[in-house]
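Novice: sequence-free structure coming up:
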């Protein structure tokens, strides 16, 4: 595995997307441990896209408008749901000292769904992974799996770092309700905008 692949993966993962935003939101709202659950869920959500690219299912989404559109609009609906859940009482970005409102499995599940319901992730892996593995290699499939696992490990570690950074700001935020209110609106608006962007995405 090349250093180029690792560095490229790190740059890609560092770019703010739905997973990063969700992990940061949970870190701010619930603290470090729940942010780890969010990072873990987002990482697990990569598995279907990685496997799809390896076995060629992602190519079906690329060539089948119906399949892409179906998954896309499921993703749009879920992004709007996340936007709404951030604003509602007890949502992902509700900051208080009571941490039993939102269970860790629920946080993991939301992270999984955010990535599973994003068809662009499958297309990304379809275009990204083959660049670093020779198609003529006898171990091409194994190499693709290894590259996908490394990408997932890097994703988890970087997302945990994002969550840790956000959780460190939690005490500052919890004593400033107005700051929290603006953060909630900002995150909700961002997820809503991502939903609109995905709705107009082309296959």
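Specialist: In hand now; what should we look at? Here the structure is a predicted model, which means the values were calculated and not measured.
Novice: for the rest of this, base every contact and every neighbour count on C-alpha atoms.
Specialist: Will do.
Novice: longest single helix anywhere in this structure?
Specialist: Once the chain is assigned using DSSP state H, the helix that runs over the most residues is helix 140-168.
Novice: mind listing what's buried in that helix?
Specialist: Neighbour counts over helix 140-168 (16 or more other C-alpha atoms under 10 Å) mark 143-144, 147-152, 154-156, 158-167 as buried.
Novice: got it, and stretch 112-126?
Specialist: Applying 16+ other C-alpha under 10 Å to stretch 112-126 flags 112-123, 125-126 as buried.
Novice: residues in contact with it?
Specialist: Outside stretch 112-126, the residues that touch it by C-alpha atoms under 8 Å, 6 or more residues apart in numbering are 18-19, 41-46, 48-50, 52-54, 56, 58-59, 61-62, 68, 71-72, 74-75, 78-79.
Novice: okay, now the one to match up with it:
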């Protein structure tokens, strides 16, 4: 069972690493939580994103993602919900930047919501992006090898291995990002512009998702 060649694993992990380092809504959300509230919130956001991704993997294994791929209405509903949520996150970041810029006092760390809230938001950011579901549906089945084991088991194995790749990259990015933001927190104006940039990117990602086609 699970009898794969070295070429198979090199192809799979090479593609997984390449896809992991490409910035997207998930990675940007994790980076934003880290930058605003520290690595604790960054890790909470990361685990939230992973929880949402795990749902997508399960849906792919069970064949539910194929329903989303075939149903224009289901795709559109989830797409617009996800786009609205990303735009809302972007607006919140812009408001936070404006508040931080209005104060003439010494800069302070923004009041942090609970890590549980960051975790829940991470789940929503991932679940409300139908492109993620379609990604898993298109990516994982490519690595199913006839005779290597039950198809369902192969799908589940490769889906779970994507989390191994994420676990090698995202925690390191959180720790590095937290260290960098600690150096920037004393520079209020620069921090405000960084917050505006994050807000603009989230709004842009929301707009891109709204225009996405299956």
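Specialist: On my side now, so go ahead. Bear in mind that the values here come from a model prediction, so they are computed numbers and not experimental data.
Novice: re the thing from before, which PyMOL command selects the buried ones in the contacts of stretch 112-126 of the first structure?
Specialist: Buried residues among these (16+ other C-alpha under 10 Å), as a PyMOL selection:
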select buried, resi 18+19+41+42+43+44+45+46+48+49+50+52+53+54+58+59+61+62+68+71+72+74+75+78+79
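Novice: quick one: which of the contacts of stretch 112-126 of the first structure sit in helices?
Specialist: Per DSSP H, those map to helices at 18-19, 41-44, 46, 48-50, 52-54, 58-59, 61-62, 68, 71-72, 74-75, 78-79.
Novice: wait, what's in contact with the aligned partner of residue 19 of the second structure in the first structure?
Specialist: Counting by TM-score structural alignment, residue 19 of the second structure lines up with residue 12 in the first structure. Residues near residue 12 of the first structure by C-alpha under 8 Å, 6+ apart: none.
Novice: buried sites along stretch 181-195 of the first structure?
Specialist: So, applying 16+ other C-alpha under 10 Å, buried residues of stretch 181-195 of the first structure: 183, 184, 187, 188, 189, 190, 191, 192, 193, 194, 195.
Novice: hang on, I meant stretch 93-103 of the second structure
Specialist: 93, 94, 96, 97, 100, 101.
Novice: find the nearest non-adjacent residue to the fifth one, please.
Specialist: The shortest distance from residue 100 of the second structure to any residue other than its chain neighbours is 6.4 Å, reached at residue 192 (C-alpha to C-alpha, 6 or more residues apart in numbering).
Novice: so the equivalent of that neighbour over in the first structure is in which element?
Specialist: With TM-score structural alignment defining the correspondence, residue 192 of the second structure maps onto residue 181 in the first structure. Using DSSP states H and E, residue 181 of the first structure maps to helix 177-199.
Novice: post-alignment, that helix versus the second structure, mean distance?
Specialist: Here the mean offset of helix 177-199 of the first structure against the second structure after fitting is 0.6 Å, by mean C-alpha distance after the TM-score superposition for the first structure.
Novice: against which helices or strands is that helix packed?
Specialist: Where contact means 3 or more C-alpha pairs under 8 Å, 6 or more residues apart in numbering; DSSP states H and E, helix 177-199 of the first structure is packed against helix 18-30, helix 65-87, helix 170-174.
Novice: nearest to residue 135 of the first structure, out of these?
Specialist: helix 65-87 (25.7 Å; C-alpha to C-alpha).
Novice: what range in the second structure matches that closest one?
Specialist: Using TM-score structural alignment, helix 65-87 of the first structure pairs with 72-94 in the second structure.
Novice: center of the second structure, which residue is that?
Specialist: Closest to where the C-alpha atoms of the second structure average out (C-alpha atoms, centre = their mean) is residue 26, at 1.5 Å.
Novice: give the contact list for it.
Specialist: By C-alpha under 8 Å, 6+ apart, the neighbours of residue 26 of the second structure are 49, 122, 125, 126.
Novice: map the first one across to the first structure for me.
Specialist: Using TM-score structural alignment, the equivalent of residue 49 of the second structure in the first structure is residue 42.
Novice: tell me which element the residue lying closest to that match once chain neighbours are set aside is part of?
Specialist: Counting by C-alpha to C-alpha, 6+ apart, residue 42 of the first structure lies nearest to residue 111, which is 4.3 Å off, once chain neighbours are set aside. Element membership for residue 111 of the first structure, per DSSP H and E: helix 104-116.
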